[in-house]
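Q: model the following, please.
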Amino acid sequence: MWFIQQVLLTFVFFLIFGKYLQLRWKARSFPPGPSPLPLIGNLWTMRFNLHPETLSKLAKDYGNIYTLWLGETPFIILHGYKTVKNAIISHSEEMSGRPITNLMKDMTHGKGIVVSNGHSWKQQRRFGLMTLRNLGLGKRGIEARIQDEAQSLVEILQAQNGKPIDASNFIVHAVANVISAVVFGHRFSIDDPTFQKLVEINHALIDSLGSKSAILYDSFPWLMKHLPGPHQRAFQNHEYMSNFVRNEIRIHQQTESPEEPDDVIYHYLAQITKTNSDPDSTYDMANLLQVVVDLFTAGTETTATTLQWAIMLMLAFPDIQEKIHKELDEVLQDSSAITYEDRRRLPYINAVIHEIQRFANIAGTGTLRRNIRDITLDGYSIKKDTNILPNLDSVLHDPQYWETPYKFNPKHFLDKDGNFKSNEAFLPFSAGHRVCMGEQLARFELSIFFITLLRAFRFQLPEGVTEVNTSYVAKVTLHPHPYKVCIIQR
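A: Predicted coordinates for the structure are as follows:
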């Protein structure tokens, strides 16, 4: 027995040592980085998550382009605006691929917009952009829906009578109703239990995708498929979302389509019919299902989280809130609904909204890319189909482009005369071919919701609370810590 144990231990040792040598040899063809360990790569170094601080510390040691290993899979990290710009803007076409992690591959089967690639991705993205334009993005259609939801949110918050509340659920439901109107063609009552469940499941799905067990699933799918954990709940939550969307599609199919389709589902069903005889068409029911899930999930989480940051930052910086109220009172003297164009007359508020997006940076490090052709970045030859992470956090906090990168400072977007000024390193939606498809919708929502709320209310800390925690909670997106607020009608 003792001899057999010794043989097994020796075998395991040489197996692990062989893996280590294999990784070291493979790493020679990649940019420098911390030495990967057998099986787990650099997961221990990363604390099993891609925290912005961890990536910034590694950049100080290894430079603006370095390699991390998730298990035995290499990921090239790009740090700082110049390096990221050179990749995703100067090499936009070559960097248009999306690596499909094992979890997302098993969940979405490569369908939809977010994790699809090649011809299918191009068709689905083109459809999404075209449909948003047809539904009125940049026109009166969607803007009117945002205005209605912003006003409904004002009425709900007024009913709280200034008592200390956690406003996050009210905000999430208001934003979710905007994207619901876009994809489903109708809004929901905030008291609708089905809608509440949908929003709850959507939030849980995103949380589970950012869990440590999800990262472990990507590295060891053969093992994690059989183990319990948040990654299993991700599959369950995705299936709930899919079943909800299937039912909405079924209702649309059973109802005569309007002469002018007024939501994403009707537009997509019409596109399936239109391209039915095209052998190159990727418009089908499976892609429709995932496109709607993608739009609802991303369209709810990102904007709602940014608005939660916005209110929290108004609590943390009452002097900035006071300046906002002063500009509003001087410029917007009528009671008409806020429009997206109003931001042009409100340079200080426009600067504050941009700074909220920069400082909060809910996308964190951003999303992975994959180069579809061989490219050269900062002198390194990167072979086709390499996983690449343009670290957006390093762009939005690059000290070469931001005077006080880790402080909330609207002056980043104001010139000496108080006029709004842009900054080339402002890339909260990323850039290039994989820029966020919902960027314009998000800009509309943030401006209209934020200005409407600040015109109606003053945000105060509850009695006895003197400090605000402006650090983040790392999930798939970066969330503010939970907080309560007293919302006082002006």
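Q: CA only for contacts and neighbour counts going forward, please
A: Noted.
Q: all helices of the stretch 151-300 of the chain, in order?
A: Ranges of helices within the stretch 151-300 of the chain are 168-183, 193-209, 212-219, 221-224, 230-254, 264-274, 285-316, based on DSSP state H, counting those that start in this stretch.
Q: deepest-packed of those helices, please.
A: Mean neighbours per residue, mean count of other Cα atoms under 10 Å, is largest over the helices of the stretch 151-300 of the chain for helix 168-183, with a mean of 23.
Q: so which residue is dead centre in the chain?
A: In the chain, the centroid-proximal residue (Cα atoms, centre = their mean) is Ala363; its distance is 4.7 Å.
Q: and the gap between the closest residue in space to that residue that isn't next to it in sequence and Thr303?
A: With sequence-adjacent residues excluded and distances taken as Cα to Cα, 6 or more residues apart in numbering, Ala363 is closest to Thr477, at 5.2 Å. Distance from Thr477 to Thr303, counting by Cα to Cα, to the nearest Å: 11 Å.
Q: alongside the first, I'd like the structure of this one:
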Amino acid sequence: MGITESLTQAVLIPINAQISERGLAVVAAVGFASFIALAVVLNVLSQLLPQNPNEPPLVFHWFPILGNTISYGMDPYPFFFKCREKYGDIFTFILLGKKTTVYLGTAGNEFILNGKLKDVNAEEIYTKLTTPVFGTGVVYDCPNAKLMEQKKFVKVSLTTETFRSYVPLIVQEVTNFIKTSPAFKGPSGKTDLPAAMSEITIYTASRTLQGKEVRSRFNAVFANLFHDLDMGFTPINFMLHWAPLPQNRARDRAQRILSETYMEIIQERRAGNIPDENEHDLIRHLMAAVYKDGTPIPDKEISHMMIAMLMAGQHSSSSTSSWMMLNLAARPDIIEELYQEQLRVLGPDLPPLTYENFNKLTLNNAVLKETLRLHTPIHSILRKVKSPMPVPGTNFVIPTTHTLLSSAGVTARMEEYFPEPLKWDPHRWDAGAAGVQMGDIKEEHEDYGYGMISKGATSPYLPFGAGRHRCIGEQFASLQLGTIIATMVREFKWRLPDGVNEVVGTDYSSLFSRPLTPAMIVWEKREKN
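A: This is a model prediction of the structure:
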């Protein structure tokens, strides 16, 4: 009996332990499910109770903290228009646990983008993303007054003379890429367009803005480093920018290597080891610049500004150039119109593009304008509320616990301003055309510290933003993108692949809207006379 009892205990004890562990797991799972269910019930009940009449209506959501994040993140524009239909132009939704108040329309753009410094703040919103990517002491990692000085340094360097020198450099980079890249090998082929345009835009920007020696370092290793930096712009980093995630470690390594690389170039220039070729690049300009207090810009800040200029511009320019090419692929007739415009305006021998003759290509310019309208690079612009903000003409007062959100892309898709707004049609910008109903727009100008600029927030068309944080690269981007597309039109005919009838959808996983990949085109090189 003793042996039998021992055997029985030896078998039953592990079984009982397993049952006990399973029981605990079941209890834990039930408890967690009950907690979630209770949280959902309490969250819904709180929304059914009378709300504060001085705050904008709250968009219904089932789950606390998560709120409306998923529906907003999947496709912001349908989310905005659906909420606008139900709640009006002003409403609040929950974005990753934060009450985010949206104010749509031209009045909303004016209220948010031209808000006073005492009322709204961009630095506290974006520094979590930008500082690990760009580096310290620049952009949103410094007081606003210093940022305005930095913007002025850049703006005053982008003169007409500078732009005149940039056009042939951009043409050269595009044509060299076409000759050497496997993406365009042979007389015809099929290419994943966004990947190719990403290379073209970074090569043209680095060659023009940052000089020959920076451009010479752009190989596969450099491209990978910028890709690692790009991963720092994922929305999750609004919350987890500090976390030791693999993508954040890669981001930090890339930032360190790129910063050191720029520092080496700056120091070699200061030592006279790099010959002065009288080029109009930003590094040379910033090396001689001085802050208002008499302090020269530290080399480390120059290197960080170079990363910021290339990264911020690269996102918007790369996506916009891809959208231009993809929309034209769906309209080969407009590609031919662009080619014929160059023959008609510039001459049948197609002389080299220059700053002067490029500006005469009105349809080429309209393609860019229409692309920026329908595919505004940044769909949401955020500001932290610093003091309670009464909304003119309403009873609403936006409290300091809220974040403000402006979406110029929504205004650019409103029927009252742009008939058939979801249709890509460059001819809507033709003189006398009925495709744009801008109305009487009062142009106001203000100097925020880097020269007089148009505040422009009352316009329904704001692809480059407005107010003190309006993009200072607007003119360069227009020149770069317009020259790229004009050069591509000279070199190619292209279309969507057989069986593909519409342009790809939009990837909203980053702060910058871009085409879903892969996005293929079929191309054929033009015959040269």
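Q: superposed, what's their TM-score?
A: Comparison of the two superposed chains (TM-score structural alignment, normalised by the length of the first structure) gives a TM-score of 0.79, and 471 aligned residues with a Cα RMSD of 4.3 Å.
Q: I figured the residue nearest to the centre of the first structure hits Leu478, correct?
A: Yes - applying Cα atoms under 8 Å, one finds Ala363 of the first structure in contact with Leu478, separated by 6.5 Å.
Q: re earlier: SS state for the residue nearest to the centre of the first structure?
A: Secondary structure, DSSP: H, G, I helix; E, B strand; the rest coil: Ala363 of the first structure is coil.
Q: who's in contact with it?
A: 302, 392-393, 428, 476-478 (Cα atoms under 8 Å, 6 or more residues apart in numbering).
Q: before we move on, which element is Lys86 of the second structure in?
A: helix 76-87 (DSSP states H and E).
Q: and that helix, how far out from the chain's middle?
A: In terms of Cα atoms, centre = their mean, to the nearest Å, the centre of helix 76-87 of the second structure is found 21 Å from the chain centre.
Q: what does it correspond to over in the first structure?
A: Under TM-score structural alignment, helix 76-87 of the second structure corresponds to residues 51-62 of the first structure.
Q: so which residues make contact with that stretch?
A: 32-33, 46, 65-66, 79, 364-365, 393-394, 474.
Q: what subset of those is buried?
A: 32-33, 46, 65-66, 79, 364-365, 393-394, 474 (16 or more other Cα atoms under 10 Å).
Q: any chance of CSV for the residues you listed, columns distance to Ile451 of the first structure?
A: Below are these laid out as CSV (distance: Cα to Cα, whole Å):
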residue, distance to Ile451 of the first structure
Pro32, 46
Gly33, 45
Met46, 39
Ile65, 39
Tyr66, 41
His79, 34
Gly364, 25
Thr365, 28
Asp393, 26
Ser394, 29
Ala474, 27
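Q: and which of those is nearest Ser96 of the first structure?
A: Thr365 (17.3 Å; Cα to Cα).
Q: now for that closest one: which residues touch it?
A: Taking Cα under 8 Å, 6+ apart, we find Thr365 of the first structure in contact with 50-52, 389-394.
Q: which element, helix or strand, includes Arg455 of the first structure?
A: Here Arg455 of the first structure is covered by helix 439-456, with elements defined by DSSP H and E.
Q: state the distance from the aligned partner of Arg470 of the second structure in the first structure to Leu288 of the first structure.
A: Alignment note (TM-score structural alignment): Arg470 of the second structure maps to Val435 of the first structure. Distance of Val435 of the first structure to Leu288 of the first structure, computed by Cα to Cα: 21 Å.
Q: cool, and Pro221 of the first structure?
A: Separation of Pro221 of the first structure from Leu288 of the first structure (Cα to Cα): 27 Å.
Q: still on that earlier bit, buried ones among the contacts of Thr365 of the first structure?
A: 50-52, 389-394.
Q: and the closest residue in space to Val435 of the first structure that isn't next to it in sequence, what element?
A: Excluding the flanking residues, the one nearest Val435 of the first structure by Cα to Cα, 6+ apart is Phe429, at 6.0 Å. When secondary structure is defined by DSSP H and E, Phe429 of the first structure falls outside every helix and strand.
Q: Phe429 of the first structure touches Leu441, doesn't it?
A: No - with contacts counted by Cα under 8 Å, Phe429 of the first structure stays clear of Leu441, the gap being 11.5 Å.
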